[in-house]
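Visitor: this one's sequence-less:
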């Protein structure tokens, strides 16, 4: 799989899928063990990473290594070691260079009735707003500004949390902090009884203070259900106005997988996409809006099938896929390669690619082109306009889809710029530290977007919709977008669904 899911959503932390090492929480590792693991950590990051020092110079990283090594002055538990090592790895400022949050421990904490802050935030530097609230206070409204927590200005309060977060830029770091807020609070502070908060009403501008008790997952769910209706379907299509079709493809992986092996089974997704486009064509739509807002990504083996419905030429997700050869990546690839792998399996292609190459070499991996569907299943020759809707929460392969559509001019990209990158250090591999068993991720490749732009950057829409940033109601913003499409396409759109 060329592109990996970047975002670790807090809900994923409640599953056991990410748990690969289950050391006893109270087990202590000796000073010698920790020092050996820390030295292995830095050495292997340099050996395997495409460019560990792309955003943080080697001279500074070497100095940080010595500083962090000195701080290892006594035995540590697995959690203590993880926290220390996480912060060191995050200095690289590369999203795929990371040690993940302790999924097993956080899952057990939540299942045991552990209490967390019943908020989610929209974070834009020092401007932090309430995104959702799962408590009982009638004062708190979505959109209210958070000024301080526990007497500390909000930017300073979040700063130590963000030291654990691996990200290529501050915007992406803010997005990932939003997604992992409660696990990060638990990781850094442990369980708290309450938080003292000062907020500012969005409408009146008046400040107010509150002592917010932490709540269990069950308690927060009760408050959530009292303010929400039926949950949205992960994949859906419909007519949102007279002649505008709406398609929300959902994640580009098998969301109904019962086992790890089924996650990359494309059968359900391909069937859904074929059904959606067939139905929208029968409805005589004049435009199709494909909603990738909040999409966590996945792999192009799913998304290429969707793109092939409106592509008018062969396409691929990158203009270049540059891989650094290392024994670490070879071993990681070999470990996941199934027996009797088919000739077109990516792991087998990589095995052949690595054969005979020297460690440290950087080579371009040969990428094949995906083909448009046949005329009966392709709308590129029709008058139907295609719009790709993205936002700051579009990640990984969702960003790749937008870049392909934009660079090949398959569709008009609308929305707001993505925080995640189209040209990026990715294709993450992992290695395991000898004593603590901590799993460390690193990017073995530089993926360059189809237009050849080598600068790490997100996708900027062809047409930006600034109201998306302030939209508290996704459905309301959808009608605002439909109104835009009405003006853009010249089609008279209705207000109802």
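Guide: Perfect, I can see it now. The shown structure was predicted, so the numbers you read here are calculated from the model rather than taken from an experiment. Numbering: from 1, shown residues only.

Visitor: Going by C-alpha atoms from here, please, whenever you check contacts or count neighbours.
Guide: OK.

Visitor: what's the single longest helix in the protein?
Guide: helix 31-48 (DSSP state H).

Visitor: Just give me the neighbour total for the residue nearest to residue 323 when sequence neighbours are not counted.
Guide: Leaving aside its sequence neighbours, residue 323 sits nearest to residue 445 (Cα to Cα, 6 or more residues apart in numbering; 4.3 Å). Residues near residue 445, counting by other Cα atoms under 10 Å, number 27.

Visitor: Now the element after whichever strand or helix holds residue 445, going C-ward?
Guide: Applying DSSP states H and E as the criterion places residue 445 in strand 439-448. The helix or strand immediately downstream of strand 439-448 is strand 463-464, counting by DSSP H and E.

Visitor: Pasting the second one now:
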């Protein structure tokens, strides 16, 4: 509710002696009334009698106050206040003052602007308002909206999008127009989410085949009706469109500093993006049959969800156990332990896990540890600190600097009261000490497996791991960068309700160079799928 009581003063004596006869009066038989802001739906308000002065703030231009026996209309300019006497049936008088803030107009669209068309769609003016509100919000919250994309380019692109909107648009149309603008910012954490539920209704006739999107942009069949296309068959084209061309047309919708990050998002969004870009009544699908290695073409009609559920044949294991955030196995014969590290979650859990793992490694005198973060999307960097203390050869820190931007809009979303501004925090002296021998520090050889899909806190971990000489990094460059944006808030567009994550911090990892931004580079570069085998070979040969 934007009409908020902000503070009170004890002026009971003044209010009792002076009835403020020159200002408006609102009479009521109780302290409970209703109010409307700029024609919006009524909301409830209680005006207490003690103390006898109440101050409220609002962002509205017109306010209507309604009791059970009286009505009062007020009109306020920005940064203007008006007073009125609130008098109950018992004769108690309270002086009420209402102050209108200097409001962000995008936060409080009028009732007229909020009206939807009978068909549930939005008019062009509403779509312009909604997308403009989104871009304004990002500019208010993000630390550097023009870091990757010049201002003139982003502003020109935004104007072109707004100018070319049709007269009637759906939420999906608004996403279709706005997502590429957000992606131009070049920050993988600032991302407009697709409204899946709007598109994938039970009535929708959709592409009846599910696909695996490979890292190189190729497609494989994951599931098809009645197995008409073999499991994991390589797709060559769909209605004449090659997979690489389809992927390239989807990339502009996905946020990310590098293609790795955007490809990760396409893996998730592919069914939706395919539907809005290539949806059809039927699909001619050309593929390579894995059994015969022959090129085959089949035609499949679009189908509804109910029919698909009856005819899809899955080749994936049923009741597949979801991997723990972290687990490990020990191979005493080959003197190696493998830690499967999927997510940076729960520092307390990691403390207990690490204590147990390193106790066993010491007891069994295991000389090699492989830490696998190839499929780790990140989480809480403090989890990485906990693990690093067991393996770091020297004191360390994960970050040298961080910029934090605060704003009134961020305060509103996060329910905070931080002073708006841009703040730089430098951490050039504080370091975290490794554990001692008595605290179970591990002194064996350590190998870290990385991939293009190692992101966020996992990428931060890999960076400091290599920077302080903890061990050998094997695999691919990480998807997360050594200088990056992060820590997000969720913004909801005022009319469509589409949700966008927005970064409000920027991080510099340990010893990162602003002029040389990249992910963690492996000491031994091999395709991610070959990294474990390569590492085991190195251990076996003693290299």
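Guide: Thanks, I have the structure now. The shown structure was predicted, so the numbers you read here are calculated from the model rather than taken from an experiment.

Visitor: ok so, going back, what is the aligned counterpart of the residue nearest to residue 323 of the first structure in the second structure?
Guide: Taking TM-score structural alignment, the alignment pairs residue 445 of the first structure with residue 505 from the second structure.

Visitor: And residue 435 of the first structure, by the same measure?
Guide: Checking TM-score structural alignment: residue 435 of the first structure goes with residue 495.

Visitor: coming back round to it: in this structure the match of residue 445 of the first structure contacts residue 403, no?
Guide: Yes - Residue 505 of the second structure is within contact range of residue 403, at 5.5 Å (criterion: Cα atoms under 8 Å).

Visitor: ok so, going back, wait, what's in contact with the match of residue 435 of the first structure?
Guide: Listed by Cα atoms under 8 Å, 6 or more residues apart in numbering, the contact partners of residue 495 of the second structure are 114, 126, 130.

Visitor: Which of those are retained in the first structure?
Guide: Retained in the first structure (both residues aligned by TM-score structural alignment, their matches' Cα atoms under 8 Å) from those: 126, 130.

Visitor: Just the buried residues of the contacts of residue 495 of the second structure.
Guide: 126, 130 (16 or more other Cα atoms under 10 Å).

Visitor: Now distance to residue 336 of the second structure too, for the contacts of residue 495 of the second structure, in TSV please.
Guide: As requested, the contacts of residue 495 of the second structure are exported to TSV (distance: Cα to Cα, whole Å):
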residue	distance to residue 336 of the second structure
114	62
126	61
130	56
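
Visitor: Okay, buried residues for the strand or helix carrying residue 271 of the first structure please.
Guide: Residue 271 of the first structure belongs to helix 267-282 when assigned by DSSP H and E. By neighbour count on 16+ other Cα under 10 Å, the buried set for helix 267-282 of the first structure is 269, 270, 272, 273, 276, 277, 279, 280, 281.

Visitor: Relative to the second structure, which residues correspond to it?
Guide: Residue span in the second structure matched to helix 267-282 of the first structure, by TM-score structural alignment: 348-363.

Visitor: ok, now stretch 146-160 of the first structure?
Guide: Under TM-score structural alignment, the match for stretch 146-160 of the first structure is residues 235-249.

Visitor: Which of the contacts of residue 495 of the second structure sits closest to residue 169 of the second structure?
Guide: Checking the contacts of residue 495 of the second structure against residue 169 of the second structure by Cα to Cα gives residue 126 as the nearest, at 9.1 Å.

Visitor: which non-adjacent residue is nearest that closest one?
Guide: Per Cα to Cα, 6+ apart, closest to residue 126 of the second structure is residue 113, 6.3 Å.

Visitor: Look up which helix or strand the one you found falls in, please.
Guide: Counting by DSSP H and E, residue 113 of the second structure is found in helix 111-114.
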